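J.: Need the 3D shape of this:
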Amino acid sequence: MSAVIGVVAALAVVALLGLVLSVRVVKQYEQGVLFRLGRVIGVREPGLRFIIPVVDVLHRVSFRIVTMPIQSQGIITRDNVSVDVSAVAYFRVTDAVKAVVAIEDVHTAINQIAQTTLRKVVGQHTLDETLSETDRINVSIREFLDGVTSGWGVEVTLVELKDIQLPDSMKRAMARQAEAEREKRAKIINAEGESLAAAALGDASDVMMQHPLALQLRNLQTLIELGVDKNTTIVFPAPLMSTVAELGAFLARESAAAE
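T.: Below is the predicted model of the structure:
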């Protein structure tokens, strides 16, 4: 009787152990790829799943978006400038079977191909294009990566250049260039102001030629402005031609009165 009880207990332990080994839980963001004797027999959706111990192997694959930093790469741009560029890529698995069967380690593979693609794409652009056209470069890198990883059951959703490090000599050269550009704009603005002022003065002189009294009024206005400081002596030249004309008129009046 005791032997029978022992056998039953052993069978119960074996059955319980087999049940524990056969139970698998696939999370909501995962899919399970089931191998039976080395062959893929299907995909298991999220939930409680049972497998045959020893015979079956269940690989769980996450479908969440993965954030992968691309470490800084030393790159020579098309105009022979050395820069260090780092980026970040976002990707997710779209086909669980391909992600397990087509490639051994999908995360390591994407990291390596992303580094080489970053060097290749940025190296085809000049420094100015790399600094000003980052959106176009991001799209080019993403499209190239997506074309390679689609066969692995992976979709690259986004690539962004994160940091661009320039040599100190290039930073100083760009600072000098920016300073020269600002000086050029300042000189152009100053020249435009002088041109407008000259045109306005020309118009004012035409008006004064048509109205001689306007020049006298302007002279009086200038005297008023200078007269604010009363502790100085101001020598103000009178218009020569008008003074000569007035003097001639005065002598003519005196001559007529004497006759």
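J.: contacts and neighbour counts: CA atoms only from here.
T.: Fine.
J.: and stretch 52-72, how far from the chain's centre?
T.: 32 Å (CA atoms, centre = their mean, to the nearest Å).
J.: The structure of the following sequence is requested for comparison with the preceding one:
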Amino acid sequence: MNAAAGIGLVAAIVVIIVAATSIRVVFQFQRGVLFRLGRVVAVREPGLNFIIPVIDQMKKVSMRIITMPIQSQGIITRDNVSVDISAVAYFRVVDARKSVVAIENVHAAIDQIAQTTLRKVVGQHTLDQALAETDAINADIRQILDTTTLEWGVEVTLVELKDIQLPDSMKRAMARQAEAEREKRAKIIAAEGESLAAAALGEASDTMMAHPLALQLRNLQTLVELGVDKNTTVVFPAPLMSAISDISGFFARESAAASAQAPQTPSNGSAAVLDGPAVLASGTTR
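T.: Alright, predicted model coming up:
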């Protein structure tokens, strides 16, 4: 009786051990690659799965997107500038069977090929292109990686250049270039302003020539602006002084013309002075 109970206890323990070793739980973000006597027989979906102990083995593969930093690489660009560039790659397994069977360590393989591809692609561009056309470089790196990694059951979803380190001498040269570019823009803007100001002054001078009093009004406005600060010095612009002399000459000429046109009293039968043909006392006209 005791022997039967012992055998039953041993059998129960064996069953428990077998059940424990035959149960496999695959999480939602995983797939289970099932090997039976060394051969791949199936890819198990998430949930509770049973295997044959000793005969079957299950390799769990994560299907989530993995972030992999690409360490800084010393690269010589096409215009012979040495730069250090680091990047980051995002990839995920799309075929669990290939990722286990086709390559031994998919993470290490992608890390190595990403480094070499980064050096190759950036080396085909100049420094200005590497700084300005990062989107195109990222797309080229991703395309090259996808061509290789799809055979391993892995898809590269995104590649981004993270940091670009330039030599100090190149930084100073780029700073001088940027300063010269700013100075060029400043000079061009100043020249355009002078051109517009000259055109506006030309139109103003044409208007003043057509209306002489406009210049006098402008001179008076200038005197008013000078008087705002309670300045005791009075400035008379040269055009105003010439205008005063012109006005004085005008009055002098008018006075002389008025004196010349005044009628004179005839004496000794002489003819009167008139604005027209001389009329003699006899009435005849010469």
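J.: Show me what whichever strand or helix holds R185 of the second structure is packed up against.
T.: Here R185 of the second structure, judged by DSSP states H and E, is contained in helix 168-210. For helix 168-210 of the second structure, the packing partners by 3 or more CA pairs under 8 Å, 6 or more residues apart in numbering; DSSP states H and E come out as helix 212-227.
J.: number of nearby residues for V154 of the second structure?
T.: 23 (other CA atoms under 10 Å).
J.: quick one on the thing from earlier: to what extent does the helix holding R185 of the second structure diverge from the first structure after superposition?
T.: Relative to the matching residues in the first structure, helix 168-210 of the second structure has an average distance of 1.0 Å after the fit, by mean CA distance after the TM-score superposition for the first structure.
J.: now stretch 28-39 of the first structure: how far from the chain's centre is it?
T.: 42 Å.
J.: same thing with stretch 158-177 of the second structure?
T.: Centroid separation for stretch 158-177 of the second structure versus its chain: 16 Å, with CA atoms, centre = their mean.
J.: now swap in stretch 256-263 of the second structure and tell me
T.: 81 Å.
J.: how much space is there between the alignment partner in the first structure of I70 of the second structure and T117 of the first structure?
T.: Under the alignment defined by TM-score structural alignment, I70 of the second structure corresponds to I70 in the first structure. Separation of I70 of the first structure from T117 of the first structure (CA to CA, to the nearest Å): 10 Å.
J.: So if I had to pick from these two, which one is more boxed in?
T.: I70 (22 against 17).
J.: quick one, what contacts the more buried one?
T.: S86, A87, V88, A89, N111, A114, Q115 (CA atoms under 8 Å, 6 or more residues apart in numbering).
J.: hmm, 7 Å instead?
T.: I70 of the first structure makes contact with S86, A87, V88, N111, A114, Q115, according to CA atoms under 7 Å, 6 or more residues apart in numbering.
J.: among the residues you listed, which are in strands?
T.: Of the positions in the contacts of I70 of the first structure, S86, A87, V88 sit in strands, assigned by DSSP state E.
J.: Going through those, which ones are buried?
T.: Among those, those buried by neighbour count (16 or more other CA atoms under 10 Å) are S86, A87, V88.
J.: Any chance of CSV for those residues, columns distance to F35 of the first structure?
T.: CSV is the format used below for those (distance: CA to CA, whole Å):
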residue, distance to F35 of the first structure
S86, 39
A87, 37
V88, 34
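J.: farthest pair in the contacts of I70 of the first structure?
T.: S86 and N111 (12.3 Å; CA to CA).
J.: which residues are contacting stretch 26-35 of the second structure?
T.: Residues contacting stretch 26-35 of the second structure (CA under 7 Å, 6+ apart): 40-48, 56-64, 96-97.
J.: where exactly do the strands run in the stretch 1-150 of the first structure?
T.: For the stretch 1-150 of the first structure, applying DSSP state E, counting those that start in this stretch gives strands covering 23-26, 30-36, 39-44, 47-50, 56-62, 66-76, 82-93.
J.: got the angle for the second one vs strand 56-62?
T.: It refers to strand 30-36 of the first structure. 160 degrees (axes from the mean of the first three to the mean of the last three CA atoms, to 10 degrees).
J.: returning to that earlier point: from the contacts of I70 of the first structure, pick the one nearest T149 of the first structure.
T.: Nearest member of the contacts of I70 of the first structure to T149 of the first structure, counting by CA to CA, is A114, at 10.3 Å.
J.: what sits against the closest one?
T.: A114 of the first structure neighbours (CA under 7 Å, 6+ apart): I70, L145.
J.: how far away is it from I70 of the first structure?
T.: Plainly put, A114 of the first structure is 7 Å away from I70 of the first structure if you go by CA to CA.
J.: And I137 of the first structure, by the same measure?
T.: Applying CA to CA, the value for I137 of the first structure to I70 of the first structure is 15 Å.
J.: How about L247 of the first structure?
T.: Taken as CA to CA, the span from L247 of the first structure to I70 of the first structure is 92 Å.
J.: likewise V93 of the first structure?
T.: With CA to CA as the criterion, V93 of the first structure and I70 of the first structure are 18 Å apart.
J.: next one: N190 of the first structure
T.: Distance from N190 of the first structure to I70 of the first structure, by CA to CA: 48 Å.
J.: Same check on G47 of the first structure?
T.: G47 of the first structure sits 34 Å away from I70 of the first structure, taking CA to CA as the criterion.
J.: Can you classify D229 of the second structure by secondary structure?
T.: Put simply, D229 of the second structure is coil when judged by DSSP: H, G, I helix; E, B strand; the rest coil.
J.: and it, how many residues sit next to it?
T.: That count, for D229 of the second structure with other CA under 10 Å as the rule, works out to 8.
J.: Give me the most central residue, the first structure.
T.: T134 (5.6 Å; CA atoms, centre = their mean).
J.: quick one: the nearest residue to it once chain neighbours are set aside and I110 of the first structure, what's the gap?
T.: The shortest distance from T134 of the first structure to any non-neighbouring residue, by CA to CA, 6 or more residues apart in numbering, is to L161 (6.9 Å). As for L161 of the first structure, its distance to I110 of the first structure is 16 Å (criterion: CA to CA).
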